[in-house]
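[1] need a structure here:
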Amino acid sequence: MATAIDHFYTQLESVRANIREQIESAIDSLIEKQTKLINRLETEYLSQLTEYKVTDNTNQSNEISIRGVNKDGRTELTTIRFQLNQDVYDNLQNIGQFVTNTTVLSDYALREPVIPDYQTKTNPVISCFKKNETNSPVLGEFKSPWGLAIEPNSGNIYISDRSHYCVQVFNPDTKFLYKFSQEMGGPVGICFSHNRVLVCQWGKNYITAHSLTGEVLKKVGKKGVGKLEFNSPWGIAASCGDLFVCERENDRVQVLTENLGFKSFLGEGELKDPRDVKVTSNEVYVLDAHNPCMHIYNLTDYQLIRSIISLKSQISNPYFFDLDRENNIIISDAANQCIYIFSNTGVLIHRIGELLEVLKDIMAVVIDKNGRICCVSGCSQGVFNIF
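    Now for the predicted structure:
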């Protein structure tokens, strides 16, 4: 990593020498701004990365990006973007020099993920948002809250409502921010990739990409069994740009490129009702609900490595799961109204609840960087709960 930083500074100094006359007094303030940001990246952020790459987006107004993957192997963050004027771009064809658009990394983004003491988790510390059985959406109320994801930079909470055809967004303190409903067709699974929100539209068998505020960027898919065709897309995950989509009725995971193009199929002939997927630095975890177990695939060639079959003796109706920093598995069980925590070898660590009312019809479950387990359920008293 030190070599990359040294190279980065070399490029900055080259810019200082090559274009000082061109931009006159403006260069000083721009370099000062960039140097401060690079210092922050070096001291606060790059040490947390396991991967680091520079992307040359020549078709996007000479924009160049640096992107990183966090230590957990699945949290993607766009760290900084540069936009070059044409002369500089033509001359250097390398790392960018002018900071014109910067993603500021929040304290949440820089925070090291916490492994909680699971044994202390018995009842929710926060229970909020009401159940709304009508067909009239109300802010902060949900009819079928099925999907849940936490944005990795801000910590904002995104909850999909399958029946109200929308995604509602809240800050980490559960204060409502905004909602979006464009191109919604029964939204379920949610994930984030490169400052985009990706949503599985279960009811209409396609995938949508949105800006973080909900603007529709792209839509792909239709019902079917071929490439870029889906049948009940449910869980979704991202890794280094690639997307992994569980198709419950097609019994497979479809792998898409960053631009929502087809890349591959995973698990054909091995999966039955796959509901959720998570990706680490080298493996793909797929929750198979028909005979509850966890299939684990190699991220490089998508070949099955092993299966954790001990889950089936305890879990009845799992819908979603998440992984903590040590790849312990946190699974929701709607039939037993509880949350299970297993080691990545299938040993039961802890169970939260047993027919617990706040976990009635529990769907998505995630663990945030603070070690809090968050979930959505059909409980009339509080559809969003934090343990």
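[2] switch to C-alpha atoms for all contacts and neighbour counts from now on
    OK.
[3] burial count for E326?
    E326 is flanked by 12 other residues according to other Cα atoms under 10 Å.
[4] Pretty sure it sits in a strand.
    No: read with DSSP: H, G, I helix; E, B strand; the rest coil, E326 is coil and lies in no strand.
[5] Pull the distance from the top helix by length along the chain to the chain's centre.
    Taking DSSP state H as the criterion, the chain has its longest helix at helix 2-23. Helix 2-23 sits 34 Å away from the centroid of its parent chain (Cα atoms, centre = their mean, to the nearest Å).
[6] buried sites along the helix or strand just after it?
    For helix 2-23, the following helix or strand on the C-terminal side (DSSP states H and E) is helix 26-40. Under the neighbour-count criterion of 16 or more other Cα atoms under 10 Å, helix 26-40 has I27, I31, Q34, L37, I38 buried.
[7] Over to the nearest residue to N327 once chain neighbours are set aside. Which of the three states is it?
    Excluding its sequence neighbours, the residue lying closest to N327 (Cα to Cα, 6 or more residues apart in numbering) is N344, at 5.8 Å. The three-state assignment at N344 reads coil, by three-state DSSP.
[8] can you check the one 5 residues further on too?
    Classification of I349 using three-state DSSP returns strand.
[9] Here is a second sequence; please produce its structure as well for comparison:
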Amino acid sequence: MAKIPNIEHLKPILKSNKNTESLAGPRGIIQDYESELIYIADAGSDVIRVFTPSLEPVLKFGDSKILSTPAGVCIVNGVLFVCNWGLHTVAIFSLDGEEITQMKEVTTSNGLSRFTQPIGITYDKHKDEVYICDYGGNMVKRFNDVQHIFAMINKPFDVKLTDEFVIIVTGETVCLHFYNKEGDMIKSIVSSNQGNESDIGNPSFFGIDDKNTIWLSDYRRHCICQISMDGKILRRIGGKKPSRGNTELFSYPTGLLLEKNGCLISACVRTDDQIQLFDIKHFR
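    Next up is the predicted model:
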């Protein structure tokens, strides 16, 4: 998989033991469009780190007593929801870092349903509904005033919405699953984990741009994939395992954020522990 040229590499933040703001396993990313601040779950440090749009650190909050391997993040009605993988809760904070509560369970038609390794999360602002991937429970939960299990699905990792679909990514041999808003499965597309170079190696977090194309982090193949809604892989950015210091390639990419200005922010772990900002307008 050749690296696609002409990626504008704007600025990386690299791991440094001397830097108190260094990253140690970044995962989920979200932006508050009012303040434009970017919130990143730093799973290796059990904190949330906050950056400006130019990726300058401005704040960090949380500790190992209230966060354990934080993963997906989402802003819901002016507060931050954090999938607290290691503690099996969803932590809720004010945007300036004050802990509000820890959700351990939701009420469904079958009674209480506890979280087990929650990981991916998204918010439907039009219906005021939150979707959470309960990885260990093999389900996606949806809740507002009425809380229920939206879909039973093996090892859901992340979830995003379009006007028509709820799209869930899993680590199965077919990794992208489309549901209507009523919870009915419509289709599954894109092969993964089958050893073929044309497949997705290990899908992680993803986003959907304003042209309704999917941008998916491929953890194993060290790349970001652009995928059409019918399952065609349009391009791969990256694709070779980078060495330390080579900041133009991805190293085990996880979290992904598509900005309104046509840029993509990717979080990479292991080799570099960094976040990178790319201009992808010419790919849209």
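[10] what TM-score do we get after superposing?
    TM-score of the superposed chains, computed with TM-score structural alignment, normalised by the length of the second structure, equals 0.83; 258 aligned residues with a Cα RMSD of 2.4 Å.
[11] returning to that earlier point: residue in the second structure paired with the residue nearest to N327 of the first structure?
    Alignment note (TM-score structural alignment): N344 of the first structure maps to M229 of the second structure.
[12] And for that match, the neighbour number?
    M229 of the second structure: 14 neighbours (other Cα under 10 Å).
[13] Touching, it and W215? I think so.
    No: checked against Cα atoms under 8 Å, the pair M229 of the second structure and W215 is beyond contact range at 10.7 Å.
[14] I'd like to know how far the corresponding residue of the first structure for G136 of the second structure sits from F82 of the first structure.
    Under the alignment (TM-score structural alignment), G136 of the second structure maps onto E249 of the first structure. To F82 of the first structure, E249 of the first structure is 43 Å away according to Cα to Cα, to the nearest Å.
[15] Which one's more surrounded, these two?
    The neighbour comparison of E249 of the first structure against F82 (other Cα under 10 Å) goes to F82, with 20 against 17.
[16] Quick one: work out the angle between the helix or strand containing the more buried one and helix 26-40.
    Assigned by DSSP H and E, F82 of the first structure falls within strand 76-83. Orientation of strand 76-83 of the first structure against helix 26-40 (axes from the mean of the first three to the mean of the last three Cα atoms, to 10 degrees) gives an angle of 160 degrees.
[17] Grab the nearest non-local neighbour of the residue mapped onto S127 of the first structure from the second structure.
    Using TM-score structural alignment, the equivalent of S127 of the first structure in the second structure is P12. With Cα to Cα, 6+ apart as the criterion, P12 of the second structure has its nearest non-adjacent residue at 4.6 Å, and that residue is Q276.
[18] how about the one you found, what's its partner in the first structure?
    Per TM-score structural alignment, Q276 of the second structure is aligned with N385.
[19] The aligned partner of C166 of the first structure in the second structure: how many residues sit nearby?
    When the second structure is aligned by TM-score structural alignment, the residue opposite C166 of the first structure is V47. V47 of the second structure: 23 surrounding residues under other Cα under 10 Å.
[20] doesn't A71 make contact with V47 of the second structure?
    No: checked against Cα under 8 Å, the pair V47 of the second structure and A71 is beyond contact range at 10.3 Å.
[21] Common neighbours of the two, please.
    Overlap of the contact sets of V47 of the second structure and A71 (by Cα atoms under 8 Å, 6 or more residues apart in numbering) consists of A41.
[22] Relative to V365 of the first structure, how far out is the nearest residue to D161 of the first structure once chain neighbours are set aside?
    Distance criterion Cα to Cα, 6+ apart; nearest residue to D161 of the first structure, sequence neighbours excluded, is P145 at 4.4 Å. According to Cα to Cα, P145 of the first structure stands 11 Å off from V365 of the first structure.
[23] Now list whatever residues contact both of those two.
    Common neighbours of P145 of the first structure and V365 (Cα under 8 Å, 6+ apart) are V376.
[24] Which stretches in the stretch 101-250 of the second structure count as strands?
    Under the criterion DSSP state E, counting those that start in this stretch, the stretch 101-250 of the second structure contains strands at 105-108, 111-114, 118-124, 129-134, 139-143, 148-152, 156-161, 166-170, 174-179, 185-191, 203-208, 214-218, 223-227, 233-238.
[25] Touching, the match of G136 of the second structure and E229? I think so.
    No: using Cα under 8 Å, E249 of the first structure is not in contact with E229, being 11.6 Å away.
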